[in-house]
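*Asks:* pasting the structure only:
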């Protein structure tokens, strides 16, 4: 890797990491933001939801637009939007402007992340070097979610929640100054037309799906808005399938999903992000409601998990080189399941923090091996015209997984908590343990499904 490639990699990774941090950086600061800006308690969730809806719902669309208009051009546009939106959010004095800023950050994420991944794949040909780059990208994306919780607590306690927005501005400016020099424009040689009906139906379908999951966590799975938006998502996806089967230039050529590597690679990616991000949420409840930690102390407790994810990103390419991406995913899920399952032994004893730190470190390493395996599996062996689509699908899987995990596990936690007469620490501990058991079982089920159904090419022999 020469100096130019190394600098290009740093720019792309910095952008992806910054946007991953944005998913969680405001979580611990929500009560403070609500008091300062004027959100009512029941509407605080929209600060996070407005971002997640756009980030997950628009990713596939902008991945395809980047193929048509140029990936570097879209990357720079997205970073500019991130800087402007973050500045507006930091200066916001009323709920409306803050929500507009969060929508802007979500749209910027949907633009930048698939474009950055496509540029990374274009810069590094298939092989060990690309696997290493994907490993670093995956580790920083996953570590960004953990880092966001830690950084949000630090900034809120030491400065102000507004710096959770302002911190993005210098990053965006630096990327905008350096990226045009080190990144070459990238787009397929054959220009295709944008499938507008497909883009509209799949985007609305994704928005409806994410909204239904978010609403289920806030209210219940039987809430009319949850059921209505879930039904709308099913209908829109059915319409999208019909549109794609008839389109001359489909947004998603459905034949690509018949490839085992694309379909099961992305399923593995969604499940990897669902299980790990939701585990962070459950353990945050445990640390604060059972052990009595402050939000900042709870966030700092996940620093060990962050170290595990970084190590997993480094080890991931090596594991894939030895075993292949399929076995890396399967073994990674199994180890993650064991680490998560051990957390059902947590108790109200302060000494339980030792088990939590060890288990989250091991689980973080395993989870990142899975994520690197998913990225390699879902983006390899494709033509240039399919690369943007594949990266858009892979990025969408990341965003959907991050967005879905917390609502699913929150609903399980809440359902168990309602069986108790009070929200005592014992009730919270029991509810967290139930959800963690489901989390571990989901990891094992994922390992089994990938082992049975994923078909990949044999890894090239290493010298």
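*Replies:* Now that the structure is in, tell me what you want to look at. Keep in mind that what you see is a predicted model, and the values were worked out from it rather than measured.

*Asks:* hey, let's count contacts and neighbours off CA atoms from now on
*Replies:* OK.

*Asks:* how close does residue 155 sit to residue 405?
*Replies:* Distance of residue 155 to residue 405, given as Cα to Cα, to the nearest Å: 25 Å.

*Asks:* Those two - which one has more neighbours?
*Replies:* Under the neighbour definition other Cα atoms under 10 Å, residue 155 and residue 405 were set side by side, and residue 405 has more, 25 against 19.

*Asks:* That one: what secondary structure?
*Replies:* With DSSP: H, G, I helix; E, B strand; the rest coil as the basis, residue 405 sits in helix.

*Asks:* ok, which stretches of the stretch 51-200 of the chain are helices?
*Replies:* Using DSSP state H, counting those that start in this stretch, the helices of the stretch 51-200 of the chain run over residues 59-69, 71-91, 95-123, 128-158, 163-166, 168-182, 196-218.

*Asks:* The last one packs against which elements?
*Replies:* Judged by 3 or more Cα pairs under 8 Å, 6 or more residues apart in numbering; DSSP states H and E, helix 196-218 is in contact with helix 45-57, helix 59-69, helix 224-246, helix 384-417.

*Asks:* can I get these in a markdown table with distance to residue 279?
*Replies:* Formatted as a markdown table, the helices and strands packed on helix 196-218 follow (distance: least, Cα to Cα, whole Å):
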| stretch | distance to residue 279 |
| --- | --- |
| helix 45-57 | 18 |
| helix 59-69 | 24 |
| helix 224-246 | 23 |
| helix 384-417 | 8 |
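
*Asks:* another structure for you, compare them:
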């Protein structure tokens, strides 16, 4: 077994006010996650004012998701090379500028360009932020609590998008969903240099440019292909071409990484079974969550007749349950262990989704939706916290950015995958029932039920995957980076204690 090396002391002393620093980092992460969903409610008004049809409006979402998902791994590695604080500040500054540009947009082209810049900036910001969190909290107990807050914020950002999008669009116009990022982002940029020390000096390294180019191209092609499934169908030449490009570039990336002296993504990192399991679980949780929020929002407005603001307000119980779950999960992990808590959270999530799938076309919120929403919030809160923790388990400071890029990439790819698969199933189910003479409301409801059941299936598969994690949790008080904290990172896959 290879010897382990403790991280530099500087990593454990990045801040004397680390909990305040965590809150600022989490605020930036909240904006990144929020921006993937807050725009949805504003799309109809935005399209009317800028003269964008349905296809063009889909690109408002895709223009953000493509560079975000495609550049995350590169962003994580750049942070490891040039400094996590530095790349975090660069990404946040770019995100602020892009948000202001989007709010000022007078044409569709200007808006789409701004959205692409937002996504690219988020790809620098997100992995660097998670890497800084892992450095701020090297002790197992504190890290569990910190990642509980982090995972909760990520889940809340997704749930809050619909609510805030409806409120801001109704009160201030569609521009407000972009402008809201500017003052919050400025607070982050001003606070972080005062809360975190400068990045420690690191040995110069050579960036793996061929690996960076191929993996970025592959991820962009994957996200593009999944987005194309929703817009033009599975067998359309665009979808098939992007899928083929993703496959070719993915194979090329693996071949390059196996031969590179300093690879962008050392393939040996996947020998860490917890990291591999955590990322796969995060992919499945992302798939379930994005499909859930999409279907739930449309179901409430198209079937139940809620307006955008009411649909947003109905997300409050789910968001509240998620916040509470994220707060108590660290204590549960300390009692039950990481793996059992993750599996239990995913089973609760699946149970809530299955319950929600039984909602009728004339559902009453308090009777049919409130209960499932609370269960779903509890399950999502627990799953986000524990899957994130599992994904960074055993990672030292030199690869913290890579780990952050991997887990964020898993969530983004999972979201695109889940929405593409389940939206296609729902459309097919609704179309078949409508052709059979079933009423439009009942046909739509049945289609959305399939989305909820499919999301539950993703959660249950995630629970099965979580069972393959190596261990329950690090011993209380064990610093990450000691031999106990890094054992899984250097043990061959399949090894046992």
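*Replies:* Happy to help now that I have it. Remember, predicted model here, so these are calculated numbers, not experimental data.

*Asks:* that older thread, single out the most deeply packed of the helices and strands packed on helix 196-218 of structure 1.
*Replies:* Greatest average neighbour count among these goes to helix 59-69 (a mean of 26), per mean count of other Cα atoms under 10 Å.

*Asks:* post-alignment, it versus structure 2, mean distance?
*Replies:* Helix 59-69 of structure 1, aligned to structure 2 and superposed, deviates on average by 0.6 Å (mean Cα distance after the TM-score superposition for structure 1).

*Asks:* Kindly provide the distance from the residue most central in space within structure 2 to residue 169 of structure 2.
*Replies:* Centroid-nearest residue in structure 2: residue 411, 4.0 Å away (criterion: Cα atoms, centre = their mean). To residue 169 of structure 2, residue 411 of structure 2 is 27 Å away according to Cα to Cα.

*Asks:* do you know how far the counterpart of residue 112 of structure 2 in structure 1 is from residue 83 of structure 1?
*Replies:* When structure 1 is aligned by TM-score structural alignment, the residue opposite residue 112 of structure 2 is residue 99. Residue 99 of structure 1 is 15 Å from residue 83 of structure 1, where distance means Cα to Cα.

*Asks:* And for residue 203 of structure 1?
*Replies:* Residue 203 of structure 1 is 24 Å from residue 83 of structure 1, by Cα to Cα.

*Asks:* before we move on, back to that, same list, the helices of the stretch 51-200 of structure 1, but as JSON lines with distance to residue 11 of structure 1 please.
*Replies:* Output for the helices of the stretch 51-200 of structure 1, formatted as JSON lines (distance: least, Cα to Cα, whole Å):
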{"stretch": "helix 59-69", "distance to residue 11 of structure 1": "18"}
{"stretch": "helix 71-91", "distance to residue 11 of structure 1": "11"}
{"stretch": "helix 95-123", "distance to residue 11 of structure 1": "9"}
{"stretch": "helix 128-158", "distance to residue 11 of structure 1": "11"}
{"stretch": "helix 163-166", "distance to residue 11 of structure 1": "19"}
{"stretch": "helix 168-182", "distance to residue 11 of structure 1": "6"}
{"stretch": "helix 196-218", "distance to residue 11 of structure 1": "28"}
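
*Asks:* Map the residue nearest to the centre of structure 2 across to structure 1 for me.
*Replies:* The pairwise alignment with structure 1 assigns residue 411 of structure 2 to residue 398, based on TM-score structural alignment.

*Asks:* Make sure that match is actually in contact with residue 270.
*Replies:* Yes: using Cα atoms under 8 Å as the test, residue 398 of structure 1 is close enough to residue 270 to be in contact (6.0 Å).

*Asks:* for the helices of the stretch 51-200 of structure 1, which one sits closest to residue 455 of structure 1?
*Replies:* Set against residue 455 of structure 1 and scored by Cα to Cα, the helices of the stretch 51-200 of structure 1 come closest in helix 128-158, at 18.4 Å.

*Asks:* Of all the residues in that closest one, which ones are buried?
*Replies:* By 16 or more other Cα atoms under 10 Å, the buried positions in helix 128-158 of structure 1 come out as 128, 130-156.

*Asks:* residue range for it in structure 2?
*Replies:* With TM-score structural alignment applied, helix 128-158 of structure 1 matches the range 141-171 in structure 2.

*Asks:* To what extent does that stretch diverge from structure 1 after superposition?
*Replies:* Mean deviation of stretch 141-171 of structure 2 relative to structure 1 after superposition (mean Cα distance after the TM-score superposition for structure 1): 0.9 Å.
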